[in-house]
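# pasting a predicted model and its sequence here:
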Amino acid sequence: MNTSTPEALAEKILRGVGGPENIESLTHCATRLRFQLHDGEKADQAALDALDGVMGTVPQSGDRFQIVIGGAVAGVYSDIMNSPSMSGAGTPRPQSDAEVKAEIRAKGRGRFAWLDNFFEYLSDSFRPLLGVLLGASLIIAIASMLDAFGIVDFRSADKSATWVFVDSMWRSVLYFLPIMVAYNAAKKLKIDPWVGATVMAAVMTPNFTGMIGSKTPGVTTTTNTTLGTSESVAHVFGLPMQLNDYGGQVFVPLLMVALLALVYKGLKRIFPENVQMVFVPFFSMLIMIPLTAFLIGPMGVWAGNGLGTGLSWLNGHAPIVFAIVIPMLYPFLVPLGLHWPLNALMLVNINTLGYDFIQGPMGTWNFACFGATAGVLLLSIRHREKDMRQTATGALAAGLLGGISEPSLYGIHLRFKRIYPRMLVGCLVGGVIIGLLGGVNTKAFAFTSLLTIPVFEPMIKYIISISAAFFTSMALVYFADYRTKEERAQVNAERDTAEAAAGGKAFVPAQAVAADDRELVAVGAAAAGAAGTATGAEAPSAGTPAAGTPGTGTPATSTPATGTPATAGKGLELTAPVAGQVVGLGEVEDPVFASRALGEGVGIEPSDGHVVAPVDGELITVADTGHAFGIRTANGVEVLIHVGIDTVKMQGKGFDVRVAAGQKISAGDLLAEVDLAAVRAAGHPAVTLMTVLNTADMTSVEPHVGQDVTAGTPVVTVRR
């Protein structure tokens, strides 16, 4: 039983690898922490193996070191990275020219690297705030329901102290959001986050906001006739400074921190290290607070006000175009905080015209957003993603009941780039419909949720347009998925492994996942989940044949494989997937296969790259990289074929896959053509491995080694 807390485990792991100062870099995959150490000899493998919560360790060449955690790896990784002692870690070793070029190429994840970086900057600036955003939005949703049923006037200007206090619960998050965003954005750009928060807080203090509309000497106030808002200007050191209430503005901190990062890092290069703690924050504040107050802050507000004026003109001259532009524009305004000034324009419309023309088209955007979230929720239920199901459920409730889109955007949509294009189609469909139907108006300022549908006129037009937007986005996200094919395979593999471990149905012991190959986990997890025959029995120890194995070197029979179910008297013959020399698993270079942790089987030193199916069955898993295949026979025998050692790192180069997961196959069917010369040139052993994953469920698994074979020759006999 694991008695260590995650925090304690993280600290013990840090000590075990030689301390934070010995860590050059740290990443993780489905089950393992992957360290690049400065000195691999400093890692205490025995101590790490003895830790509760550590399933095993795998030292590698080049000072690389892997620690197998299992399904909890992401949490342990987070605890390590957030540990205060990690502040001194991550110093890179000198890189060769080839490594530098490879790193630059790797950064171009999408077609446009700058776009990837922009979305990551947005996402990481808001993602840590998901919990408080959800909490605040649910408070608003509850208040909106009470307002809809006439229990309390949620928007009244003279509410009781009780409801003023309730307001403070959610306003605390939305008003001070700029400070929180500044902190996270600065952390993302690897500068002192407290400096970022301080700069933003300086223009949100009561001292600063108290000058707005006041009679303070040097402050003048004028009225914007278009928006009906007051604008105050203070003369500071003889220079005009526009005063604004920056509560809820997130575009300003995002822009400010981007510039602050340049200033902060430039100052660190100027000042000696022994005085940086004092002078770098000091000069950063001295430079950035005035820049934010005089330039960056007003720029954000001016952009919003200019946008409001333009929309008013567009609605008057081209109302159909306006109905389309609003829902198409909002998905980009909301993440940047530029949608807030439009609220003032909505109120002006209601006060001057008696109705507002913006909220109707805006509602189609909101419901397209909620529809995309509903698509994610359906997928999370289908794929049994617990965390995403919880996130999507909360975001959808906040949206449908409270009309709040931020939890959906910041918690889900900005994290997965595949969602936005599909959501925009829903926005377009809803906007086109509401434009063709002649527009929708409202006489009230309302959150566009299910509860406020009755305030829109004509209501039937509004219902048709928001329904079309909702279900279009939902269908597109659900059928296209919000994850890429590779991401889905990895997430499902992690899920299946975690479920198998939690349910006590692990088909392989914990050390099995030490292989440097997450697809191995996917193969086994998928097979175990489908067959339901795993027992969780311990695998044989390293170098020991599996239970019931009579030994190696037994002459192979000449009976061809037919896929006949294995019985105690008559075995199921697994044939060679490639031509070559058959060797025992104990002779291969991979410690996981050699230990039989992934089951008993054979290795074949291939003489050609023609890989065929060793048995009749169904392809449960086909690695996208083409190096691994999982097959389940009609009788539940689970077979893994793995081409080469560590060939996952080749990312499919040299592998021509001819089959797909879910396909029925017969013994001898072509699985892949492999360029063995490319495998060997990449520095990987080309040995092809074939194991029975659920060896523990069999009476015996008998490998027949020490022979040269052609593809299709029996090399393993399985008896149930």
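Here it is on my side, so go on. Residues are numbered from 1 along each chain as shown.

# only C-alpha atoms for contact and neighbour calcs from this point on.
Noted.

# gap between the two ends of stretch 103-113?
13 Å (CA to CA, to the nearest Å).

# can you list contacts of that stretch?
residue 116 (CA atoms under 8 Å, 6 or more residues apart in numbering).

# from the chain's centre, how far out does it sit?
Taking CA atoms, centre = their mean, to the nearest Å, one finds stretch 103-113 lying 18 Å from the centre of the chain it belongs to.

# and what of stretch 642-650?
Relative to the chain's own centre, stretch 642-650 is displaced by 25 Å; criterion: CA atoms, centre = their mean.

# one more: stretch 308-326?
Here stretch 308-326 is found 36 Å from its chain centre; the criterion is CA atoms, centre = their mean.

# and here is the other one:
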Amino acid sequence: MAKNYDDLSRKIVKYVGGEGNVVSVIHCATRLRFKVKSDEKVDKSNLEQLSGVITVLNSGGQIQVVIGSHVADVYDALFQNTGLKQEGGAAEEENGEKKGLLNTFMDTVSGVFAPVLGAMSGAGMLKALLILLTTIGVLNADMGTYKILYAAADGVFTFIPFFLAFTAAKKFKANEFVAVGIAAALLYPAMTAAYSAGEAITFLKIPVVLVSYTSSVIPIIVAVYALSKLEKGLKKIVPTVCKTFLTPMLSLIIMVPATYLVIGPVADTIGKLLASGYTSMVALNPVIAGGILGLIWPAAVIFGVHWGFVPIVMNNIAEYGRDTLFTITGPNNMAQAGAALGVFLKTKNKELKEIAGPAALSAVLAGITEPAIYGVTLRFKKPFFIGAVFSGIAGAIVAAAGTGTPALIGTSILTLPGYIGVGFVGFLIACAIAYFGAAIVTYLFGYSDDMLVKGNTAKTEKTEEIKKTKAVKDETMQVPVDGAVIPLAEVKDEAFACGVLGRGTAVIPSNGTVCAPCDGIVTVMYPTGHAVGIRSSAGAEVLIHIGMDTVTLEGRGFNVKVKEGQVVRAGDVLVEADLELIRGAGLDTTTPVIVTNTDDYVKIIQEKSGVAKQGDALMNCIAK
């Protein structure tokens, strides 16, 4: 059954600053990419806390909300549940902020290529499947079945200028259909035939330098950018009564010859220089070049700039019929998958296993590494760097083997047939070393459950006792704050009242000094200060939520006294809350105290009701 992303999509838009702050939003394989008017309006802390969000980055001039493999579903939900339009959010306005050359480049590349990546990846996977089927003899190139399926796979890459014309027009705010018309002119059969025959042609007696525009990317993007500027000028001078046909006509009359005469040859030369420059670098010393590329690639991924290399990859395919750049960096997926696997095998923590296992599987089967990186390896640092080292080793091997692929595909077990050809054995060896090497080294040296206790490097006896707790024991929780104790069912919030988050009780506080109800370790301390989680020395997982909807205060009125990983004793002050400020904001101060691992207990009995003092017995937790 499909998961409902309605609530998540609404909250994402809310925390990126609302619909009015969104200029545009697109998505790539794993993340939503928002272009916003003001970064200051983005609530990064609350975005990262949303269930379904892996992490949030401000990179490449975008707010990148990393979702994982369900990003397309969340993207669709954005437009179904908010006022955003797929052309962008609010009208784009100049705000005087300069994004910088790199950010502008990344924003442009992602805006043009990200919408097409799904089609390119699917076509690449189909090419990989056809290579496998022809290798094992199921199909051959003369069969009609093969020809039709190959047309489906190769058609996307052959006619990629059509796709990029449309997405570039949306990005540059040009007429999409005129842009596609320019692409059609570049790929017109008579013109491609003239190029193939080496025919010399002129335009108004000016010699035309014919180049191949099939599978090309730079010429059409530059041409559409020029079109967007031309259209703005034409709209100022063309009479309103004939704008509908005259502006497109003049655009085609001007832009198609301009592309054939100037833009195409210049852009084609730039593309060839990029491709030859990259291949020359690798040819100079493939081992060193491949090692460096593989080593730095994980950093490119975490900053979200890895798709910025797509133009080079597409130029490599157009110029040489194959690409080696994404091939060299491909084993990084296996390295990060292996590092996540090492954490999964080593940890005894159930929650971490539930994160690391699927993340490792997603990376190795689908090539989606963000859950492994942000959820596991980067979180503990050592596994991430171990993965990066093995990515570098594998990159050196792949570069030395000369492995390449004729399509843009990600690296995973399912896409390995796409690399069949020169250097295929070397590629398999590199992937195996990256995967198993990172897993073994991470298991032996890169992770221990000590890392789960953040911010508490001193290994006290109390810390060790709590960490070694496996089974829960009977325990009495104390009242965390002076006030009136009420049954959980009376809390004016359905999620708490119905017990779906766990059983417990609640306090209507008379002062704002919220204390630990038990001995334990602070497992969660929200940056906003409105909630704190503690794992007790007897195994209870306790959540104290100060007030209802107080996360909306964004930390105002909360003075946090502890941090994640800190050992606390019953009665230690956790947070000092300004109750007057909370009430003044129209919010309820009722503070639920719940045991989230309720299923580990036979009964949770409320011991106190009515007026109580901090330190009184609040509830008894009876273990199974």
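Nice, thanks for sending it over. If you're wondering where the values come from, they're calculated on a predicted model, not measured in any experiment.

# check which helix or strand covers residue 101 of the first structure.
Element membership of residue 101 of the first structure [criterion: DSSP states H and E] is helix 97-107.

# no, scratch that, I was asking about residue 496 of the second structure
Here residue 496 of the second structure is assigned to helix 494-497, by DSSP H and E.

# immediately after that helix, which helix or strand?
Toward the C-terminus from helix 494-497 of the second structure - assigned by DSSP H and E - lies strand 503-509.

# run a quick neighbour tally on the nearest residue to residue 606 of the first structure once chain neighbours are set aside.
Closest residue in space to residue 606 of the first structure, ignoring its immediate chain neighbours: residue 580 at 4.4 Å, by CA to CA, 6 or more residues apart in numbering. Residue neighbour count, defined by other CA atoms under 10 Å, stands at 20 for residue 580 of the first structure.

# same question, residue 398 of the first structure
Around residue 398 of the first structure there are 28 other residues, counting by other CA under 10 Å.

# other SSEs contacting the host helix or strand of residue 196 of the first structure?
Take DSSP H and E as the rule and residue 196 of the first structure turns out to sit in helix 193-202. Secondary-structure packing of helix 193-202 of the first structure (3 or more CA pairs under 8 Å, 6 or more residues apart in numbering; DSSP states H and E): helix 177-188, helix 251-270, helix 276-291.

# residue 598 of the first structure touches residue 592, doesn't it?
Yes: counting by CA atoms under 8 Å, residue 592 is a contact partner of residue 598 of the first structure at 6.9 Å.

# more neighbours: which of those two?
A count of neighbours by other CA under 10 Å puts residue 598 above the other of residue 598 of the first structure and residue 592, at 29 against 21.

# gap between the more buried one and residue 273 of the first structure?
Going from residue 598 of the first structure to residue 273 of the first structure by CA to CA gives 51 Å.

# would you map the strands across the stretch 51-200 of the second structure?
With DSSP state E, counting those that start in this stretch, the ranges of strands along the stretch 51-200 of the second structure come out as 55-59, 62-66.

# burial of residue 171 of the first structure, as a residue count?
The number of residues packed near residue 171 of the first structure is 17, by other CA under 10 Å.

# now do the contacts for the closest residue to it other than its chain neighbours.
Of all residues not flanking residue 171 of the first structure in the chain, residue 136 sits nearest, at 7.6 Å (CA to CA, 6+ apart). Listed by CA under 8 Å, 6+ apart, the contact set of residue 136 of the first structure reads 169-171, 173-174.

# and residue 136 of the first structure, what's its match in the second structure?
Mapped onto the second structure by TM-score structural alignment, residue 136 of the first structure lines up with residue 123.

# including distance to residue 406 of the second structure and mean neighbour count, could the strands of the stretch 51-200 of the second structure go into CSV?
Formatted as CSV, these follow (distance: least, CA to CA, whole Å; neighbours: other CA atoms under 10 Å):
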stretch, distance to residue 406 of the second structure, mean neighbour count
strand 55-59, 30, 18
strand 62-66, 29, 23
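
# nearest to residue 550 of the second structure, of those?
strand 55-59 (21.7 Å; CA to CA).

# list the buried residues for stretch 115-128 of the first structure?
Within stretch 115-128 of the first structure, the residues scored as buried using 16 or more other CA atoms under 10 Å are 120-127.

# cool, and stretch 64-76 of the first structure?
64-74, 76.

# which of the residues you listed sits closest to residue 431 of the first structure?
residue 74 (40.7 Å).

# I figured the closest one hits residue 26, correct?
No: at 11.9 Å, residue 74 of the first structure does not count as touching residue 26 under the criterion of CA under 8 Å.

# mind listing the shared neighbours of the two?
Between them, residue 74 of the first structure and residue 26 share no contacting residue, judged by CA under 8 Å, 6+ apart.

# picking up where we left off before, can you redo the buried residues of stretch 64-76 of the first structure as TSV with distance to residue 717 of the first structure?
What follows is the buried residues of stretch 64-76 of the first structure, written out as TSV (distance: CA to CA, whole Å):
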residue	distance to residue 717 of the first structure
64	37
65	36
66	34
67	34
68	32
69	33
70	31
71	33
72	36
73	37
74	39
76	41
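
# what residue is smack in the middle of the second structure?
residue 66 (2.8 Å; CA atoms, centre = their mean).

# buried deepest among the helices and strands packed on helix 193-202 of the first structure, which one?
helix 177-188 (a mean of 25; mean count of other CA atoms under 10 Å).

# now that helix, how far from the centre of its chain.
19 Å.

# what do you get for stretch 422-433 of the first structure?
Its chain's average C-alpha position is 25 Å from that of stretch 422-433 of the first structure, according to CA atoms, centre = their mean.

# having no further points to raise, I will conclude here.
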